[in-house]
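**Q** any chance you can model this:
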Amino acid sequence: MSREPLAERLAAEIRSRGPISASTFIAAALYDPDEGFYTRDESTGRAGRRGDFLTAPEVGPLFGAVIANALDAWWTEAGEPDEWVVREIGAGPGTLARAVLAADPLCHRGGALRLELVEISDAQRSMHPTGPVVASISPGPEPDGPCDVIIANELLDNLPFDIVECSADGWREVLVNFENGCFVECLGELLPDVFGIEAETADRLPVLRIAGEWIRAQRAVGARLIAFDYAAPTRVLSKRGTGWLRTFHGHGAGSNWLDEPGSQDITTDLAAEQIVAAADTPRSTTQAAFLRAYGVDGLVEEGRVRWKAGAAVGGLAALSGRSRIREAETLLDPTGMGGFTVFEWPPFLSPGGPWLASR
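**A** The predicted model follows:
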């Protein structure tokens, strides 16, 4: 028996119990089992040049080659264990994993590397690479057991979030109501001021409660946790109006975030202080600085040499060399992906135990 359309189910819930939180609406719009943007079918919620958005792994294999360097550095730091389990959460179609395997890091050649690709979409899991070192996993309610490294690339911005607005008498939650056949915003009760910033009427902020819960759950695993995402200080986000809330569809901007739930991606810029406060304090840097720390410049120079050597006659080696140069321009652009924030939480000696010494 088919269920009612998602929009009708959300409208019925609001009519039954009143306005709902933004996070409730966004959770349904993105992850409803039948009609969620990331779960409905393979025509939506797909990263890549033919999908709805482009992430660093989809720019080309260079990002994955740098991640392979990082995995080797961390493996060596950990004493080159016989098994090195790397879990990517929100793995999409497995593009990053393919690039890491193609780069053939030492931990792979040494037989230690195991890749766990966690992805909610059945359609995207069906595109995951296969082989003895790769496991494709549907996420459960709890983290999937012990591992050594957890990677989350542009995942936190897609976890459901709430919204607050500064009104004349203080911060109020932005709720979702249903009026005259449309989903609309309304303001809820007065909230305590927990942001500690100077705000003006109509300033808005995301509340990253679910992202914080996710970070704490992953930290309990004890692994090194690396999260790549776009983030900014709270005071900066508050002055962007609703500019930190974005929708995407078909590689372009979507419509209002309340329009046609399930038809478009809904994301937020991360309020950096909320991420830092979610658990133990992470190190943070820009994506450009992270990539340079793990050898992107050397990889690009290798590509430049290959291109110069083979430009006259062409060939795959020369073309891949030229591609590295162009990929690096995108990945390192300080006004784009290069300006993304990388949050890094170091590993524990054991889950819940003392810190492992970091580089």
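
**Q** contacts and neighbour counts: CA atoms only from here.
**A** OK.

**Q** using the three-state scheme, assign residue 147.
**A** Following DSSP: H, G, I helix; E, B strand; the rest coil, residue 147 is assigned to coil.

**Q** find the residue closest to it in space, skipping its chain neighbours.
**A** residue 85 (5.0 Å; Cα to Cα, 6 or more residues apart in numbering).

**Q** which residues does that neighbour contact?
**A** By Cα atoms under 8 Å, 6 or more residues apart in numbering, the contact set of residue 85 is 112, 113, 114, 115, 116, 147, 148, 149.

**Q** list the contacts for the first one?
**A** It refers to residue 112. With contact set as Cα under 8 Å, 6+ apart, residue 112 has these partners: 81, 82, 83, 84, 85.

**Q** right, and the fourth one touches residue 75 too?
**A** What that stands for is residue 84. Yes - using Cα atoms under 8 Å, residue 84 is in contact with residue 75, at 7.0 Å.

**Q** overlap in contacts, those two.
**A** Residues touching both residue 84 and residue 75 (Cα under 8 Å, 6+ apart): residue 107.

**Q** in stretch 160-170, which residues are buried?
**A** Under the neighbour-count criterion of 16 or more other Cα atoms under 10 Å, stretch 160-170 has 160, 161, 162, 163, 164, 165, 166, 167, 170 buried.

**Q** and what of stretch 207-227?
**A** For stretch 207-227, using 16+ other Cα under 10 Å, the buried residues are 207-212, 214-215, 218-227.

**Q** which ones among those residues lie within strands?
**A** Per DSSP state E, strands hold the following members of the buried residues of stretch 207-227: 207, 224, 225, 226, 227.

**Q** out of those, what pair is the most spread apart?
**A** Farthest-apart pair in those is 207 and 224; separation 24.8 Å (Cα to Cα).

**Q** residue 164: which element?
**A** Following DSSP states H and E, one finds residue 164 within strand 162-167.

**Q** if we look at that strand, which residues are touching it?
**A** For strand 162-167, contacts defined as Cα under 8 Å, 6+ apart pick out 21-23, 171-175, 187, 199-209.

**Q** let's see 6 Å
**A** Identification of contacts with strand 162-167 by Cα atoms under 6 Å, 6 or more residues apart in numbering yields 22-23, 171-174, 201-207.

**Q** mind listing what residue 68 touches?
**A** Each residue near residue 68 by Cα under 6 Å, 6+ apart is listed here: 100, 105.

**Q** let's see it at 7 Å
**A** Contact analysis of residue 68 by Cα atoms under 7 Å, 6 or more residues apart in numbering lists 100, 103, 105.

**Q** count of residues packed around the second one?
**A** For residue 103, the tally of surrounding residues (other Cα atoms under 10 Å) stands at 18.

**Q** want to put them side by side, so please do this one too:
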Amino acid sequence: MEACNAYYYATRDPLGSRGDFTTAPEISQMFGELIGAALAAAWQAAGAPSDAVYVELGPGRGTLAADALRVLRSAGFTGDAHLVETSPMLRKAQAEAVQGARWHEAIADLPERPWLLVANEFLDALPIRQLAGGKERHVVVAGGGLAFDRDGEIDEESPAREAAAGDVARHLASHGGLALIVDYGHARTAPGDTLQAVRGHRYAPVLDRPGEQDLTSHVDFEAIGRSAVDAGAAVTPLVSQGEWLNRLGIGARAASLVDANPERAAELAAAVQRLTGKNGMGELFKVLAIHCPDWPQPAGFA
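**A** The predicted structure follows:
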């Protein structure tokens, strides 16, 4: 999974109608703006530390960063933007969207300052292990193609995700800041096979065309929260994306945009429904915040 996704992201822009999938920031500017507002409010409540920086893990085309930073700048934030991205193609797009951005290969390379961090659909693409009947499941060559070597009740675990959450949490506990984690997944650890592949906006067989389709699985938020707490950070309750965006005022923001652009009313209504509705991203996607214990809990979680 790690090798396939590394090649996949390094060799294409996977986003949009010409790509394989669409993320929330590409649906509407409102998503990034509300994330920026949540970060700005938490930063101001923490005393507006001047050495804080904006950090994003897996920032796609830079759309979310551009929208969030626009709101942060209006609140007086002057920190640099630091992007963890390994794809040369996506770095090029990010450079156009986020002026003056700085890139890093890994979380460990980021500066030792307070972070205002966002990870939107980042953890789901990190590699997992599957256990079938208590034994690790492997991929083998069979019949001229790839196949799993065993079946049965599946349990999934992701040491890579838990390590990333722990690294972020340790930094926040030591240096200050917060992280907003937005992804699809489940609130409690449970058995089940959630590994999936997407190509051309459709699900595809997971072992088909390795490196040519996006491989993801559902994030176990209970495991992520446990790793963060073990690393010394504070963790908010988990909320659905729809509930979180509604609490932050996506309806009011949409109304404001409609007032300024009446011709966009239908488009904006559709975007709100897609981002918050049960038949869109509203229930499947969840939001969790990890923050320094000395920083207040960010908005939208209580």
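
**Q** can you give me the TM-score here?
**A** Once the chains are laid over each other, their TM-score by TM-score structural alignment, normalised by the length of structure 2 reads 0.86; 287 aligned residues with a Cα RMSD of 2.4 Å.

**Q** export the contacts of residue 85 of structure 1 to CSV and tack on distance to residue 39 of structure 1?
**A** Below are the contacts of residue 85 of structure 1 laid out as CSV (distance: Cα to Cα, whole Å):
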residue, distance to residue 39 of structure 1
112, 32
113, 29
114, 26
115, 22
116, 20
147, 26
148, 28
149, 26
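
**Q** ranges for the strands of the stretch 201-302 of structure 2?
**A** Under the criterion DSSP state E, counting those that start in this stretch, the stretch 201-302 of structure 2 contains strands at 202-204, 214-216, 219-220, 234-235, 239-240, 285-291.

**Q** so the third one corresponds to what in structure 1?
**A** Mapped onto structure 1 with TM-score structural alignment as the criterion, strand 219-220 of structure 2 occupies residues 270-271.

**Q** now stretch 118-134 of structure 2, how far from the centre of its chain.
**A** Stretch 118-134 of structure 2 sits 13 Å away from the centroid of its parent chain (Cα atoms, centre = their mean, to the nearest Å).

**Q** swap in stretch 133-140 of structure 1?
**A** Using Cα atoms, centre = their mean, the offset of stretch 133-140 of structure 1 from its chain centre is 17 Å.

**Q** nearest spatial neighbour of the aligned residue in structure 2 for residue 178 of structure 1, chain-adjacent residues omitted?
**A** Using TM-score structural alignment as the criterion, residue 178 of structure 1 maps onto residue 141 of structure 2. Spatial nearest neighbour of residue 141 of structure 2, excluding adjacent residues (Cα to Cα, 6+ apart): residue 147 at 6.2 Å.

**Q** got the contact list for that neighbour?
**A** Per Cα under 7 Å, 6+ apart, neighbours of residue 147 of structure 2: 139, 140, 141, 207.

**Q** neighbour-wise, which one of the residues you listed leads?
**A** Of those, residue 207 is surrounded by the most neighbours, 17 neighbours in total, counting by other Cα under 10 Å.

**Q** these two touch, right, that one and residue 146?
**A** Yes - contact criterion Cα atoms under 7 Å: residue 207 of structure 2 and residue 146 qualify, at 6.1 Å.

**Q** what residue of structure 2 matches up with residue 329 of structure 1?
**A** By TM-score structural alignment, residue 329 of structure 1 lines up with residue 273.

**Q** how near is the residue nearest to that match when sequence neighbours are not counted to residue 129 of structure 2?
**A** The shortest distance from residue 273 of structure 2 to any non-neighbouring residue, by Cα to Cα, 6+ apart, is to residue 280 (6.8 Å). From residue 280 of structure 2 across to residue 129 of structure 2, the span is 28 Å (Cα to Cα, to the nearest Å).

**Q** show me where the stretch 101-250 of structure 1 has its helices.
**A** Using DSSP state H, counting those that start in this stretch, the helices found in the stretch 101-250 of structure 1 span residues 106-109, 122-125, 209-219, 234-238.

**Q** dump the residue contacts of residue 203 of structure 2.
**A** By Cα under 7 Å, 6+ apart, the contact list for residue 203 of structure 2 reads residue 197.

**Q** repeat for the one 4 residues further on
**A** The contact partners of residue 207 of structure 2, taken as Cα under 7 Å, 6+ apart, are 146, 147.

**Q** then residue 46 of structure 2?
**A** Residue 46 of structure 2 makes contact with 295, 296, according to Cα under 7 Å, 6+ apart.

**Q** if we use 6 Å, what do you get?
**A** residue 295.

**Q** aligned to it, what sits in structure 1?
**A** Aligned by TM-score structural alignment, residue 46 of structure 2 pairs with residue 78 of structure 1.

**Q** give me the mean distance between the helix or strand harbouring residue 86 of structure 1 and structure 2.
**A** For residue 86 of structure 1, the host element (DSSP H and E) is strand 84-89. Once fitted to structure 2, strand 84-89 of structure 1 is off its aligned match by 1.3 Å on average (mean Cα distance after the TM-score superposition for structure 1).

**Q** what residues does stretch 330-347 of structure 1 touch?
**A** 222-231, 282-288, 356.

**Q** closest one to residue 53 of structure 1 out of the contacts of residue 85 of structure 1, please.
**A** Set against residue 53 of structure 1, the nearest of the contacts of residue 85 of structure 1 by Cα to Cα is residue 116 (22.9 Å).

**Q** can you find the partner of the closest one in structure 2?
**A** Checking TM-score structural alignment: residue 116 of structure 1 goes with residue 82.

**Q** hang on, its match packs against residue 104?
**A** No - using Cα atoms under 6 Å, residue 82 of structure 2 makes no contact with residue 104, being 7.2 Å away.

**Q** more neighbours, these two?
**A** residue 82 (24 against 15).

**Q** for the more buried one, give me its contacts.
**A** Contacts of residue 82 of structure 2 (Cα under 6 Å, 6+ apart): 55, 101, 102, 103.

**Q** quick one: map the last one onto structure 1.
**A** So the one you mean is residue 103 of structure 2. Superposed on structure 1 with TM-score structural alignment, residue 103 of structure 2 falls opposite residue 137.
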